[in-house]
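>>> I'd like to go over a predicted model; first the sequence, then the structure.
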Amino acid sequence: MAITGPTTSGKTQLSIAVAEALDGEIICMDSRQVYRGMDIGTDKVSPEHRHRVPHHGLDLRNPDEFYSAGQFGRDAHYYIEEISGRGRVPLLVGGTGLFLRSLTHPIFKQPDIDVARLQALRGFMAKRPRAELERWVGALDSGRAEFAQEGGPQRLGRTIEVALLTGRSLSWWHSQGTSDREPLNGLIVVLDKDREELDRRIDARVTRMAAEGLVEEVSGLLEKGYGPEDPGMSGTGYREVAAYLGGDMTLEEALGQMRSQTRQYARRQLTWFRHQLPDDAMHVDTSRSLDAQAADVVAAWKTKERSIDG
């Protein structure tokens, strides 16, 4: 089973309730929560929740290390087999669409890329306006231009990086995708949340992160030698707070950009879920009580399980 949805939609709470009802264990499906020392800015699941339900796939990498969708797919298959082998139910939980896609579609093996050249290129691109990056994508990978331009700076940057540093476009690499495993045939659960409610929850989350010590967390990472050009810290929150600590903006400006960037990310997630998920994905109305949501998901899982076994 996979439980997904836009940021702040309530995936953690629902997944804990479902996992406890099904004797399940959770596999993190979030591209940021794989990084060590990045707890507040990624809203990583709390120690209390980890005590209630075993979690897998957290804290796997340092912030300067890569973690691709392909690697997630391999790790997730291992966790799924190991959890299932003990008679428990694996639940994939998170909002990173490409991680979910790695389990349902063939993926390509990421070519080796020189880290120093990559970081230099990322530093250069960080100073370029979005319109210029979009022109680069159009010139380097016309087949991916529309998809990349619908996304954020990371998607644009990724398309440019692969084309310049491997000599082949990302579209070409995707066309070479293969898989030695059958696509997963499970239940995909999508949490639906009103956009205005998402915006309110995002604003509240950013305020909470600041109160819980996000600035101190980012400062500690910078002191260890990590920076916004590193894979783990290139995401929303760490990038803006690093700019504040570097004197490039006020704290209020940094938090304002965090809110704006997170709202845009949530909208991109909604678009991705609308176009990329299968027609039989189960949509959950999050305006209902948590108990009602969990009961519906548990019932749907048991029905799906019977159809697979049969």
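Nice, thanks for sending it over.
>>> Every contact and neighbour count from this point should use C-alpha atoms.
OK.
>>> any idea where the strands of the stretch 151-300 of the chain begin and end?
For the stretch 151-300 of the chain, the strands defined by DSSP state E, counting those that start in this stretch cover 188-192, 282-285.
>>> So which elements touch the first one?
Where contact means 3 or more Cα pairs under 8 Å, 6 or more residues apart in numbering; DSSP states H and E, strand 188-192 is packed against strand 2-4, strand 282-285.
>>> Show me the contact partners of it.
The list of residues contacting strand 188-192 from outside it, by Cα atoms under 8 Å, 6 or more residues apart in numbering, reads 1-6, 9-11, 281-286, 297.
>>> Need the buried ones from those residues selected in ChimeraX.
Here is the ChimeraX command that picks out the buried ones among these, judged by 16 or more other Cα atoms under 10 Å:
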select :1,2,3,4,5,6,9,10,11,282,284,286,297
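>>> on that earlier part again, any chance of TSV for the strands of the stretch 151-300 of the chain, columns distance to Glu252?
Below are the strands of the stretch 151-300 of the chain laid out as TSV (distance: least, Cα to Cα, whole Å):
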stretch	distance to Glu252
strand 188-192	30
strand 282-285	34
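>>> Show me the one of those that comes nearest Gln269.
Closest approach to Gln269 among those (Cα to Cα): strand 188-192, 11.1 Å.
>>> where do the helices sit along the chain?
Taking DSSP state H as the criterion, the chain carries its helices at 11-22, 47-52, 69-85, 97-104, 115-125, 130-140, 145-150, 153-166, 170-175, 195-212, 214-223, 238-245, 251-276, 290-309.
>>> I'd like those as CSV, with distance to Gln33 appended.
Formatted as CSV, the helices of the chain follow (distance: least, Cα to Cα, whole Å):
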stretch, distance to Gln33
helix 11-22, 13
helix 47-52, 13
helix 69-85, 12
helix 97-104, 12
helix 115-125, 21
helix 130-140, 26
helix 145-150, 23
helix 153-166, 17
helix 170-175, 25
helix 195-212, 15
helix 214-223, 14
helix 238-245, 13
helix 251-276, 16
helix 290-309, 24
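>>> Check it against this one:
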Amino acid sequence: MPDALAIVGPTSSGKTALSVEVARRLDGEVVSMDSRSVYRGMDIGTAKPTAEERGDIPHHGIDIADPSERFNAARWARYAREKIAEIRGRGRVPMLVGGTGFFLRALTDPIFREPELDPARRAELSRELEALPDEELHRRLAEVDPESAARLRDWGGRQRLLRALEVPLLTGKPLPWWHRNSPPEAPGVPVLAFVLDVPRERVYATVNARVDGMVDAGLIDEVRGLVAKYGEDAPGLNAHGYAELIPYLRGERTLDEALELVRKNTRAYTKRQQTWNRTQLPAGAIHVDATRPRAELADEIAAAWRAAVGPQGGAAGTPDPGSSHPGSAGGV
């Protein structure tokens, strides 16, 4: 029996609005599964759901770290396990919503127990690696961990490259060795996952329009303020929509060039998300056509959840029709 419901989909696939509709039907609370919405101050460029978009549904996992911090899948999984237990304890349904598939897998198929890493050496190595371009990081990774280098050529992501390099350089053994020889950090959490399928052309068109909307909403000033506060090398600012604009702020590219890179890189990221969703999600994931009416999809997902958990119809009991949600908990 699943402990949590997950709604997964590429950027701009309508996850936020749909999740609110489902939560209202199931007395649910949302745990954000987005690797950038965890960061405070990164609001416009991450399309973080506003208080109005969250409605009366409690949201967790938003604004829980500074951009100067690294926030990896293992840390999110620990956070999510705590929130799932809390939400179930309130008799509500935990709903994991977002497009970061690595986060979901870290929860359902926990990664190895991390080896102890000397903080001083780790900080020194981090400063050295952060200064290198992705191509050089990948070249170095191929030298010390060819297996991970081959895997990350497809799935990519700067933070994953940095992590894959950090472990062998500090422990002498590559990530795959630790995966095979170290026990998992915690038991896996059973999850019923729903995948939003959207035609790629539609996703691309939505991404292009969203970038223009972000600029109108003040994205440039947001990036400028974050750089002033945390510095250009802050881990959180490697995100699409931020990394491409930093050279513009330095005067190294025009705004049009920077925004076209944002569009291009975000489209490429959605393509990787869709590939992941086809091949890497937990067994039993249910694919749904996200172009259908939202209310219809919400009814279908709610019905499938109730069927999966049995007569109780929720995480810890039948929802009380008269129950009310606490206020939105973004930033918990």
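On my side now, so go ahead. Just so we're clear, the structure is a prediction, and the values are computed from it rather than from any experiment.
>>> Superposed, what's their TM-score?
The TM-score (TM-score structural alignment, normalised by the length of the first structure) is 0.92; 304 aligned residues with a Cα RMSD of 1.9 Å.
>>> quick revisit: looking at the strands of the stretch 151-300 of the first structure, which is nearest to Glu82 of the first structure?
That would be, of the strands of the stretch 151-300 of the first structure and by Cα to Cα, strand 188-192, which comes in at 20.1 Å.
>>> The closest one vs the second structure, mean deviation?
Taken over the aligned residues, the distance from strand 188-192 of the first structure to the second structure averages 0.4 Å (mean Cα distance after the TM-score superposition for the first structure).
>>> Wait, Glu20 of the first structure touches Val53, no?
Yes - counting by Cα atoms under 8 Å, Val53 is a contact partner of Glu20 of the first structure at 7.0 Å.
>>> Between the two, which is the more surrounded one?
Remark: of Glu20 of the first structure and Val53, Val53 carries more neighbours, 18 against 13, as counted by other Cα atoms under 10 Å.
>>> rewinding a little: any chance of the helices and strands packed on strand 188-192 of the first structure in TSV with distance to Leu98 of the first structure as columns?
Output for these, formatted as TSV (distance: least, Cα to Cα, whole Å):
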stretch	distance to Leu98 of the first structure
strand 2-4	12
strand 282-285	19
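>>> Those: which one's closest to Lys109 of the first structure?
strand 2-4 (23.2 Å).
>>> What span of the second structure is the closest one aligned with?
Strand 2-4 of the first structure corresponds to residues 6-8 in the second structure, going by TM-score structural alignment.
>>> quick one on the thing from earlier: with respect to Ala292 of the first structure, which of the helices and strands packed on strand 188-192 of the first structure lies nearest?
Nearest of those to Ala292 of the first structure, taken as Cα to Cα: strand 282-285 at 9.6 Å.
>>> helices or strands up against the closest one?
Packed next to strand 282-285 of the first structure, using 3+ Cα pairs under 8 Å, 6+ apart, are strand 188-192.
>>> Apply 10 Å and report the result again.
strand 2-4, strand 188-192, helix 290-309 (3 or more Cα pairs under 10 Å, 6 or more residues apart in numbering; DSSP states H and E).
>>> Look up the counterpart of it in the second structure, residue range please.
With TM-score structural alignment applied, strand 282-285 of the first structure matches the range 286-289 in the second structure.
>>> Repeat that for stretch 60-79 of the first structure.
Under TM-score structural alignment, the match for stretch 60-79 of the first structure is residues 64-83.
>>> Repeat that for stretch 26-45 of the first structure.
Under TM-score structural alignment, the match for stretch 26-45 of the first structure is residues 30-49.
>>> What residues of the matching stretch count as buried?
So, applying 16+ other Cα under 10 Å, buried residues of stretch 30-49 of the second structure: 30-49.
>>> do the same with stretch 52-64 of the first structure
53, 55-59, 61-64.
>>> Now tabulate the residues you listed in JSON lines and tack on distance to Leu164 of the first structure.
Putting the buried residues of stretch 52-64 of the first structure into JSON lines (distance: Cα to Cα, whole Å) gives the following:
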{"residue": "Val53", "distance to Leu164 of the first structure": "43"}
{"residue": "His55", "distance to Leu164 of the first structure": "37"}
{"residue": "His56", "distance to Leu164 of the first structure": "34"}
{"residue": "Gly57", "distance to Leu164 of the first structure": "31"}
{"residue": "Leu58", "distance to Leu164 of the first structure": "31"}
{"residue": "Asp59", "distance to Leu164 of the first structure": "30"}
{"residue": "Arg61", "distance to Leu164 of the first structure": "25"}
{"residue": "Asn62", "distance to Leu164 of the first structure": "25"}
{"residue": "Pro63", "distance to Leu164 of the first structure": "23"}
{"residue": "Asp64", "distance to Leu164 of the first structure": "20"}
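>>> Which pair of the residues you listed spans the longest distance?
Val53 and Asp64 (28.7 Å).
>>> quick revisit: so which of the strands of the stretch 151-300 of the first structure gets nearest Arg88 of the first structure?
strand 188-192 (17.7 Å).
>>> Tell me how far the closest one lies from the chain's centre.
In terms of Cα atoms, centre = their mean, to the nearest Å, the centre of strand 188-192 of the first structure is found 15 Å from the chain centre.
>>> Trace it over to the second structure and give me the residue numbers.
Under TM-score structural alignment, the match for strand 188-192 of the first structure is residues 193-197.
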